[in-house]
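**Q** no sequence for this one, just the structure:
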């Protein structure tokens, strides 16, 4: 699924969320991924180019697009740096281990706080953690933390990101169809219908995890 998601262009309007120059003649509807939904073996993931993505019964007739090497990168390789940061060895990104509001300890104790989009940007830009320069992740970066192999919420590697809230997390990516909205990633346990990500008004309070290069 993560491979297929790389074809989804967040800078496009919902009716054309793919680069038409690179993928001419793309049908604006659902394309299958090879990734099953482990919470329900009758379901598999697909990407819907008319809005975002979801999953349905895998007996449905949808479109397909093939991919070649390199090897699949469904499961990232994380390293806990022991200083409140997590290194993704696959992408090279460094992540804040605990969500906004939690204590910077081994278990990320305490409650996470939800904030509006502008406050999320400000928080990450001013975060002092290690020697990194922090920012709010874009949509493609944050969706990389979604753990498709999880059987229980939150849908994230809970050994690396403990006590993560099973809810929506902000991205820095503004919604192309409506600039009053921004994209979020949904770490709730998937239950059909389920949107892995979608747009929401920037005045809504959502949860936050920062990233650094």
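**A** Cool, got the structure. Not measured: the values here are computed from a predicted model.

**Q** only C-alpha atoms for contact and neighbour calcs from this point on.
**A** Noted.

**Q** Residue 170: helix or strand, and which one exactly?
**A** strand 168-174 (DSSP states H and E).

**Q** Which other helices and strands does that strand contact?
**A** Contacts defined by 3 or more CA pairs under 8 Å, 6 or more residues apart in numbering; DSSP states H and E place strand 168-174 against helix 117-126, helix 139-143, strand 181-186.

**Q** Kindly recompute the last result at 10 Å.
**A** helix 117-126, helix 139-143, strand 181-186, strand 197-201 (3 or more CA pairs under 10 Å, 6 or more residues apart in numbering; DSSP states H and E).

**Q** now, of the ones you listed, which is deepest in the fold?
**A** When the helices and strands packed on strand 168-174 are scored by mean count of other CA atoms under 10 Å, the highest mean neighbour count falls to strand 181-186 (a mean of 24).

**Q** Pasting the second one now:
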């Protein structure tokens, strides 16, 4: 009888744990990922009508709505994000150095609050919307809700490009970019990207200056809570998401990435999808990098394929998202990726980490495999086009 009772209790405990993961209460979701705002559908070159299940390009960003952005203007210079529990500074001040920003945040008493801080990269990225659009260096529509937040442009009168209005965070790159530059991650809400920016001017060694948008509240935002489910899946309890533990193990273009995710059956589930940009960025581990931990920038609970890509150097893949990035002559032809290895570029004929592990950029959705990798833009960004996939599914709430 004791054995039977013990077995019964064990079975009940296992059942309870699984049920708890599948029905995460709202109050446990300290890291709720906010939707990208995308409502349109795209193929490789144009806007299309909504694909049906089984059709090409089914499963892209607009197919799946998660936590719809919701803000409250508090009327005192602050904006509350009703999804994340974070409160934001509505209007940023002038550009300042990294060190000055921490002093400013400590002294800030905006809205009668005294606990302002410099946001992490994950906190700041929660505000990005991929309804924005840019064409190279020319701003068209910001990648942030301009009804609630100001977003200045770079000033051409002082030699800046319109896209030179980046916002820094408290997250410093654990490696180095370019030619051994100390680097701080920032979000560019003018061109819709994450990259690392040199903390100091490489020539003068004076502190570079960027914009900052201060934040307060929900200090747990951006902190993952991973559980290895023992069935080739990993649950992030904090975000209410379940992930494919190992990646696709092979590279593919964007259309094939969508198809791969929609057809995946893993861990007893068949409702997998290609993650949107904000979902995939949520599992970047900015304390890890190829340079410092000899690993991908992701928690060690995950398995990531090591590749030998450009110039046969050790590297970890870029990973596709379901999100189209509206940039360039044809704004529909590129999709967002996250670099879990070095965000490489070739400058002065030298391949180097130009943006930092955990950067978010975009690649053409399709191309001839023999034509890649190629190098593009002022930092010679490596374009692979054939990237890897790590699928996600939502846990029922």
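**A** Alright, I've got the coordinates. What you see is a predicted model, and the numbers here were worked out from it, not measured in a lab.

**Q** TM-score of the superposed pair?
**A** Scored against TM-score structural alignment, normalised by the length of structure 1, the superposed chains reach a TM-score of 0.87; 200 aligned residues with a CA RMSD of 1.8 Å.

**Q** hang on, the earlier thing: structure 2: matching residues for the strand holding residue 170 of structure 1?
**A** Taking TM-score structural alignment as the measure, structure 2 aligns residues 318-324 with strand 168-174 of structure 1.

**Q** mean deviation of the matching stretch from structure 1?
**A** Stretch 318-324 of structure 2 differs from its equivalent in structure 1 by a mean of 0.7 Å after superposition (mean CA distance after the TM-score superposition for structure 1).

**Q** And the residue mapped onto residue 138 of structure 1 from structure 2, how far from residue 244 of structure 2?
**A** With TM-score structural alignment as the criterion, the equivalent of residue 138 of structure 1 in structure 2 is residue 276. The gap separating residue 276 of structure 2 from residue 244 of structure 2 is 14 Å, by CA to CA, to the nearest Å.

**Q** who's more crowded, the two?
**A** The residue with more neighbours, out of residue 276 of structure 2 and residue 244, is residue 276; 26 against 22, by other CA atoms under 10 Å.

**Q** these two touch, right, the more buried one and residue 322?
**A** Yes. At 4.8 Å, residue 276 of structure 2 counts as touching residue 322 under the criterion of CA atoms under 10 Å.

**Q** which residues does the residue of structure 1 positioned farthest from its centre contact?
**A** Ranked by distance from the centre of structure 1 (CA atoms, centre = their mean), the top residue is residue 25, with 26.8 Å. Applying CA atoms under 10 Å, 6 or more residues apart in numbering to residue 25 of structure 1 gives no contacts.

**Q** SS state for it?
**A** Under DSSP: H, G, I helix; E, B strand; the rest coil, the three-state class of residue 25 of structure 1 is coil.

**Q** Tell me how far residue 175 of structure 1 lies from residue 201 of structure 1.
**A** 9 Å.

**Q** what touches both of the two?
**A** Residues touching both residue 175 of structure 1 and residue 201 (CA under 10 Å, 6+ apart): 181, 182, 183.

**Q** Please dump these into JSON lines; it should also carry distance to residue 120 of structure 1 for every row.
**A** Output for these, formatted as JSON lines (distance: CA to CA, whole Å):
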{"residue": "181", "distance to residue 120 of structure 1": "14"}
{"residue": "182", "distance to residue 120 of structure 1": "12"}
{"residue": "183", "distance to residue 120 of structure 1": "13"}
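
**Q** And those, which is closest to residue 143 of structure 1?
**A** residue 183 (10.5 Å; CA to CA).

**Q** which one in structure 2 is aligned with the closest one?
**A** In structure 2, residue 183 of structure 1 lands on residue 336 (TM-score structural alignment).

**Q** What of residue 50 of structure 1?
**A** Per TM-score structural alignment, residue 50 of structure 1 is aligned with residue 190.

**Q** what about that match, is that helix, strand or coil?
**A** Using three-state DSSP, the structure places residue 190 of structure 2 in coil.

**Q** ok, residue 185 of structure 2 touching residue 176?
**A** No. Taking contacts as CA under 10 Å, residue 185 of structure 2 lies outside contact range of residue 176: 11.4 Å.

**Q** Identify the contacts common to those two.
**A** The contact sets of residue 185 of structure 2 and residue 176 overlap at 196, 198, 355, 356, 357 (CA under 10 Å, 6+ apart).

**Q** distance of residue 92 of structure 1 from residue 75 of structure 1?
**A** 14 Å.

**Q** For these two, work out which one has more neighbours and name it.
**A** residue 75 (15 against 12).

**Q** Contacts only, for the spatially closest residue to that one that is not a sequence neighbour.
**A** Nearest residue to residue 75 of structure 1 in three dimensions, chain neighbours excluded: residue 147, at 7.4 Å (CA to CA, 6 or more residues apart in numbering). Residues near residue 147 of structure 1 by CA under 10 Å, 6+ apart: 2, 74, 75, 76, 153, 154, 155, 156, 157, 158, 187.
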